[in-house]
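In: sequence-free structure coming up:
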């Protein structure tokens, strides 16, 4: 593909797939990955998984699916501007949340606690389990049989897992390396001590851009924030003042939308300019040179990164910890915990899951089977299972 920069990921030079498929006359290897992800069961389930506001709050709030689609669009925009492979950026973006539990981060916290003595839980690693093991619709193999580059991006889009000596780095220093990181079946070593491709880095920064902007929009829709609350907040405050100056009499929802779209545009443009400068300075000759350069090349400018952290702090205090959010979150935590405990004790899971539990060789394997089943649930299905097992219907559906 002559339009790609030399440091982009070229689908014609992929490290390939674990199982070699027939050639496609119309699609590149990364386009095939994207299509496999979109047609997967796990991707469809995202429409019924919580982002921040639970499904019962209303149908206009983001779900994991709509968040994922927004991340995908932003990742493609960044990749296009930098001369990267848009299809790989899109594939990583579309898969990045496939490992999330029902009820948002609440479910993830419970799963991490319950799995503490059974190897732990990490949503990036769970996404890899989904695409390499748990999606089992193909006749020839389990998993989606994605390319090495897409698998690498799912696991490492937030950075390396280890140093050169194999020691954990970053967040893995405290929480340990994710369970099963050393058992991923791929066409080649995933090189845990290196950064991922620029396409995966674009997907990672797109995730931050998307949820900062849409969480403001959703919080305003829920009545937790007003445009006035944003005026003195770094990054978004100048935009909010600009909108009020331009449209002081506009409806509240129009003002918030203007803030949101300007925030997305300006952060994308800043990331593109900053990333282009970092790439020029690093001067990587190919995609492997990107992996070995020792730093993230796609990111916010330094001042914007500080302001973005301040915006996150506001959202954490005013939105994520608000009683209107926390009450159903705590109910969701209780449901996930009760389901996990009941399944682990009895194996009373529908379909093949009960058989997998009974055939598991040891307690750790049984716990991982339960973890896979619960993590894959949608919010409504978790509520139905809770009602089936405990004859209790939660009132936040």
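Out: Arrived safely. The structure presented is a predicted model; accordingly, all values stated were derived computationally and were not measured.
In: going by C-alpha atoms from here, please, whenever you check contacts or count neighbours.
Out: Will do.
In: using the three-state scheme, assign the most far-flung residue of the chain relative to its centre.
Out: Distance from the C-alpha centroid of the chain peaks at residue 249, with 37.4 Å (C-alpha atoms, centre = their mean). When classified by DSSP: H, G, I helix; E, B strand; the rest coil, residue 249 comes out as coil.
In: residue 41 against residue 136, yeah?
Out: No - using C-alpha atoms under 8 Å as the test, residue 41 is too far from residue 136 to be in contact (9.5 Å).
In: quick check: the gap between residue 362 and residue 202.
Out: Distance, residue 362 to residue 202, by C-alpha to C-alpha, to the nearest Å: 40 Å.
In: between these two, tell me which one has more neighbours.
Out: Taking other C-alpha atoms under 10 Å, residue 362 and residue 202 do not tie; residue 202 has more neighbours (33 against 10).
In: how about the closest residue to the more buried one other than its chain neighbours, what does it touch?
Out: Using C-alpha to C-alpha, 6 or more residues apart in numbering and skipping residues adjacent in sequence, the residue nearest residue 202 is residue 75, 5.3 Å away. Contacts for residue 75 (C-alpha atoms under 8 Å, 6 or more residues apart in numbering) come out as 86, 89, 90, 93, 199, 202, 203, 205, 206.
In: before we go on, here's another structure to hold up against the first:
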């Protein structure tokens, strides 16, 4: 039974069309009520790894207060922005949302601090990369279905998950800049051998929309959380970020007596709106100049089409420089991040040397694994932990555990 035509809204000719999907690694009958990308979205939402995002932090480790973002709330915000971009550009909204919902599945506990620490201890065994870990989760580690490991997602979703930041291989066959030093993660190469993901091409416009949506959500969220945490003030931000100064002058001119919490919200929503509208305009111009007739033309364009204009890119760079100095390297945050990294390193050492300290489903047959695969097993277990569970495991194994507040 075919999916009803109203499940397929009119799309631009360069959009991804689920009716022309390259399929799934394990063939499955089509759904009578959902498109292929709709099914992918649902499978991600019901995944165990997706639920765990609720208790994984963004920047603040174990924050005091319930209003700071977690990986889950950030993911929802990215999905909302990605859908908005996709709708404006005539793309498949389900695929854009799917990629937004899946983009952080591979993140460790304690945000980028945890990822850096896990990459450090895994460096002798291939390192750790959260994009590669996301791929491992959806192709191997989730075990929900009788017929296959992973979620058996469509080719287009897997491609976007791996390549949303651009190609992994250059025209010369060598890894692109991001992977030049350590090479492409083994997990990506192993899966690419099973189902080639065209690592030398760009991803779909939907994947590009999800990637820039992540950027936009990060900027706004870290400004919002940093202000509410008291790491900097609105005036500090305005003094260094011209876009923020413009918005703050507008807000205070129109609402001179506005309370601080509303002032913060007015600023962050203006940031999101300006950046979203800029991407829509810039992408529209780039796509019109290319005149792509298919999604394959998007992949072969040789550059990212869904991106900021040069002016807003400069503003975005300024926001990131400010946040790096005033949030990620803030004196209150640095010692917490240091202690969090120590927790991850301790856990890896414990589970690598004593695999039976992990639950049975993780320690089963570990004596049959070589050193590299034993290390990867420990990394998989740690990467899946929430912040709270990682601290609980550390307390179980060690006499002293830092209070990450």
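Out: The structure has been received and is ready for your questions. Not measured: the values here are computed from a predicted model.
In: in structure 1, what residues pair with the top helix by length along structure 2?
Out: Counting residues, the longest helix found in structure 2 (DSSP state H) is helix 260-290. Counting by TM-score structural alignment, helix 260-290 of structure 2 pairs with residues 252-282 of structure 1.
In: coming back round to it: now do the longest helix of structure 2: which elements does it pack against?
Out: In terms of contacts (3 or more C-alpha pairs under 8 Å, 6 or more residues apart in numbering; DSSP states H and E), helix 260-290 of structure 2 is packed against helix 71-89, helix 205-228, helix 242-254.
In: average distance between that helix and structure 1?
Out: Following the fit onto structure 1, the mean deviation recorded for helix 260-290 of structure 2 is 0.5 Å by mean C-alpha distance after the TM-score superposition for structure 1.
In: show me where the stretch 1-150 of structure 2 has helices.
Out: 36-45, 48-52, 71-89, 93-102, 111-122, 130-136 (DSSP state H, counting those that start in this stretch).
In: looking at these, which is closest to residue 329 of structure 2?
Out: helix 111-122 (11.6 Å; C-alpha to C-alpha).
In: report the aligned residue range of structure 1 for the closest one.
Out: Using TM-score structural alignment, helix 111-122 of structure 2 pairs with 104-115 in structure 1.
In: what residues sit buried inside the matching stretch?
Out: 104, 105, 106, 107, 108, 109, 110, 111, 112, 114, 115 (16 or more other C-alpha atoms under 10 Å).
In: test my guess that the first one contacts residue 48.
Out: No - contact between residue 104 of structure 1 and residue 48 fails when scored by C-alpha under 8 Å: they sit 10.6 Å apart.
In: which ones are touching residue 90 of structure 1?
Out: Taking C-alpha under 8 Å, 6+ apart, one finds 34, 72, 73, 75, 76, 203 in contact with residue 90 of structure 1.
In: what's the counterpart of it in structure 2?
Out: Checking with TM-score structural alignment, residue 90 of structure 1 has residue 97 as its match.
In: distance check, its match against residue 204 of structure 2.
Out: Taking C-alpha to C-alpha, one finds residue 97 of structure 2 at 13 Å from residue 204 of structure 2.
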